[in-house]
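Visitor: got a sequence here, can you build the structure:
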Amino acid sequence: MAQDRPLNHDEMLAVLDWYRAAGVDIAVGEEPVDRFAQRPPARAVPALAAVASPAGERPAEAPMLGGDPAEARSLAASAQSLEQLQALLGAYDGCGLKLRATQLVFADGNPEADIMLIGEAPGAEEDRQGKPFVGKSGQLLDRMLAAIGLDRTRVYIANTVPWRPPGNRTPTPEEMALCLPFLHRQVELVAPRLVMTLGGPAMQTVFSTTAGIIKMRGKWSDVTIGNHAVEAIPTLHPAYLLRNPAAKQQAWADMLALKLKMVELGLG
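Guide: Next comes the predicted model:
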């Protein structure tokens, strides 16, 4: 067994980087702190209430934000536009993921697009820039779209969870329950004609299944997301393709299936 020794400068930087990726960003203090007992204070959204109120009427009292899934559903349903929905999420403190994330990662692309792509959750680069799929996997996604004549002006891109989970872990069922109503409302407001999910967790969320992505990928299904009925197809996540280049053949077949469906529906 190697003896303990002081870390050199590069090794210490590597350790700090690892801790940051895992979500550890607070040093140990002199006194213990029970993080489970901490709860962010409820906050109001006065600006949103004013926007949502009819002209000439007194704005309704703004809703208070908390960690109740029923309250998340009520808040999401109150949004009458994507701008209002983004404002709600920006002020929402009910999901603990927000406490560790740098910023909200709401969406990218064209909200008027007929095609919507749904991933799982932001990564480190997305967390820094505030847009989905802008890291290495996003660059690969852009190339995949370009191969069938698409770009971000012709698709709308979102995630099932709008904040980066610490260490890029999979969101917990509780976190998903708090974020899902906002995704549902986002889909309802965009009203895409086609949906493609990216990766297993997004596929399981949108298709309401526990099946694996390898079994489901490349197959069209009629799904209902919130109150919006749409045809959807799952494919592999670009990050998976970067780790497993041989799987790009399967993803290419899925992209061709998307292109064929577009032609069938007269979407170009």
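
Visitor: from now on I want contacts and neighbour counts done on CA atoms only, so please keep to that.
Guide: Noted.

Visitor: show me the helices in this protein, by range?
Guide: Using DSSP state H, the helices of the chain run over 9-21, 46-52, 69-78, 82-91, 97-100, 124-129, 136-146, 173-190, 200-207, 213-216, 238-243, 248-264.

Visitor: Proceed likewise with the subsequent sequence, for comparison:
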Amino acid sequence: MDAVRRQRYLKLLGIEAWRPRTAGSAQTEPASCAAPVAEAPPARALPSVPDSARAFSMPRAKPKPEAPAAPAKTAPVRPQALEVPADWTGLRAVVKDCQACKLCETRTHTVFGVGHEQAPLMIVGEGPGADEDAQGEPFVGRAGKLLDEMLKAIGRSRAEQNPQRAVFIANVVKCRPPGNRDPEPDEVEACRRYLDRQIELVKPRLIVALGRIAAQRLLESDEPLSRLRGPLHRYGASGTPVLVTYHPAYLLRSPREKAKSWEDLKKIHRQLQGQA
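Guide: Now for the predicted structure:
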């Protein structure tokens, strides 16, 4: 093909420059005909992420909050080995603040005792009830009124100032058992030192135990009331005489037993008069 025709074809094809193939390059396309190859843009390095930022950006499971520890319960101070004062003033103060057993946790007042401190007759009941807990004095409810009538029948009174006709009234425990239940052995044991000291200070000629619980705890016996009532017993190292009779609360529930109670009252009177 002559140069003129070739130039015209090239122009029709839109090829402005042309050069013939050289030997060994038969498969090579003209430079002007080679399709341009787009070069890939240089890879961009990702910016480095600080550890702190990476840790912040990564979602973490929130730790479950720990349940607050329950506050430790502090047990009341129970001075089991506390020395018991040998005088009335000190003894009253110790009993008032006593925490020697669990009864201190539910009481309103301690019930120390009432009456003449050198009375020849000492009455020992079981434990305070609701009225006694509220007022801090033993036998102030219905049973207490009946007890006052019983004492009056033998010429005695808790308010009497004449030692010959006086009486001192106390209980085996100084705090009310919840629900008026029987005092438990450890509660009685915690209060025994107080009762022992009261008996030592009063120096009664006769102790009267009212009801089964008072009699059993006072005499350290498990015998029923029917066997404890009647004979003369002895208390402690001093050998103080003890008589057992019905509790006034029992007599209110069982009025037929009042006749037996009257026999006990006469025996108490004779014992105090030295006629037993």
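
Visitor: could I get the TM-score for this pair?
Guide: TM-score of the superposed chains, computed with TM-score structural alignment, normalised by the length of the first structure, equals 0.71; 203 aligned residues with a C-alpha RMSD of 2.1 Å.

Visitor: circling back to that earlier point, and of the helices of the first structure, who's closest to residue 39 of the first structure?
Guide: Residue 39 of the first structure lies closest to helix 97-100 among the helices of the first structure, at 10.2 Å (C-alpha to C-alpha).

Visitor: name the element residue 52 of the second structure belongs to?
Guide: helix 51-57 (DSSP states H and E).

Visitor: so which elements touch that helix?
Guide: On a contact count with 3 or more C-alpha pairs under 8 Å, 6 or more residues apart in numbering; DSSP states H and E, helix 51-57 of the second structure meets no helix or strand.

Visitor: distance of whatever residue of the second structure lines up with residue 170 of the first structure from residue 230 of the second structure?
Guide: Matched by TM-score structural alignment, residue 170 of the first structure corresponds to residue 182 in the second structure. For residue 182 of the second structure, the distance to residue 230 of the second structure equals 23 Å [C-alpha to C-alpha, to the nearest Å].

Visitor: could you do residue 173 of the second structure as well?
Guide: 24 Å.

Visitor: which one of the two has more residues nearby?
Guide: Higher neighbour count among residue 173 of the second structure and residue 230: residue 173, with 28 against 14, using other C-alpha atoms under 10 Å.

Visitor: the more buried one reaches residue 186, doesn't it?
Guide: No. The criterion here is C-alpha atoms under 8 Å, and residue 173 of the second structure misses it with residue 186 at 10.5 Å.

Visitor: which residue numbers in the first structure go with the helix holding residue 52 of the second structure?
Guide: Going by TM-score structural alignment: helix 51-57 of the second structure matches no residues.

Visitor: same thing with stretch 92-103 of the second structure?
Guide: Under the criterion TM-score structural alignment, stretch 92-103 of the second structure matches residues 86-97.

Visitor: gap between the two ends of the matching stretch?
Guide: Stretch 86-97 of the first structure: ends 16 Å apart by C-alpha to C-alpha.

Visitor: likewise for stretch 88-103 of the second structure?
Guide: 22 Å.

Visitor: over to stretch 132-143 of the second structure?
Guide: 11 Å.

Visitor: neighbouring contacts of that stretch?
Guide: Stretch 132-143 of the second structure is contacted from outside by 107-114, 128, 131, 144-145, 147, 169-171, 175-176, 248-249, 252, using C-alpha atoms under 8 Å, 6 or more residues apart in numbering.

Visitor: pull up the aligned stretch in the first structure for it.
Guide: With TM-score structural alignment as the criterion, stretch 132-143 of the second structure aligns to 126-137.

Visitor: report the buried residues of the matching stretch.
Guide: 126-128, 130-135, 137 (16 or more other C-alpha atoms under 10 Å).

Visitor: same question for stretch 245-254 of the second structure.
Guide: Per 16+ other C-alpha under 10 Å, stretch 245-254 of the second structure contains these buried residues: 245-249, 251.

Visitor: how about these, which pair is most distant?
Guide: 245 and 249 (11.8 Å).

Visitor: mind telling me what residue 121 of the second structure corresponds to in the first structure?
Guide: In the first structure, residue 121 of the second structure lands on residue 115 (TM-score structural alignment).

Visitor: correction: the previous question concerned residue 246 of the second structure.
Guide: By TM-score structural alignment, residue 246 of the second structure lines up with residue 236.

Visitor: can you get me a residue count around residue 4 of the second structure?
Guide: So residue 4 of the second structure, with other C-alpha under 10 Å, has 9 neighbours.

Visitor: what do we get in the first structure for it?
Guide: By TM-score structural alignment, residue 4 of the second structure lines up with nothing at all.

Visitor: buried set for the one helix or strand residue 4 of the second structure maps to?
Guide: Element membership for residue 4 of the second structure, per DSSP H and E: helix 3-13. By 16+ other C-alpha under 10 Å, the buried positions in helix 3-13 of the second structure come out as residue 7.

Visitor: just checking, residue 146 of the second structure touches residue 250?
Guide: No. In this structure, residue 146 of the second structure is not within contact of residue 250 by C-alpha under 8 Å, at 10.7 Å.

Visitor: other SSEs contacting the lengthiest strand in the first structure?
Guide: Using DSSP state E to define each element, the first structure has its longest strand at strand 228-235. Contacts defined by 3+ C-alpha pairs under 8 Å, 6+ apart place strand 228-235 of the first structure against strand 194-198, helix 213-216, strand 221-225, helix 248-264.

Visitor: coming back round to it: just to check, the match of residue 246 of the second structure is in contact with residue 202?
Guide: No. Shown here, residue 236 of the first structure and residue 202 do not form a contact pair, counting by C-alpha under 8 Å, at 10.0 Å.

Visitor: list the contacts of the equivalent of residue 264 of the second structure over in the first structure.
Guide: Matched across to the first structure, residue 264 of the second structure falls on residue 254, judged by TM-score structural alignment. Each residue near residue 254 of the first structure by C-alpha under 8 Å, 6+ apart is listed here: 217-218, 233-235.

Visitor: for the most centrally placed residue in the first structure, give me its contacts.
Guide: Geometric centre of the first structure, nearest residue: residue 159, 2.2 Å, by C-alpha atoms, centre = their mean. By C-alpha under 8 Å, 6+ apart, the residues touching residue 159 of the first structure are 106-107, 118-122, 132, 183, 202.
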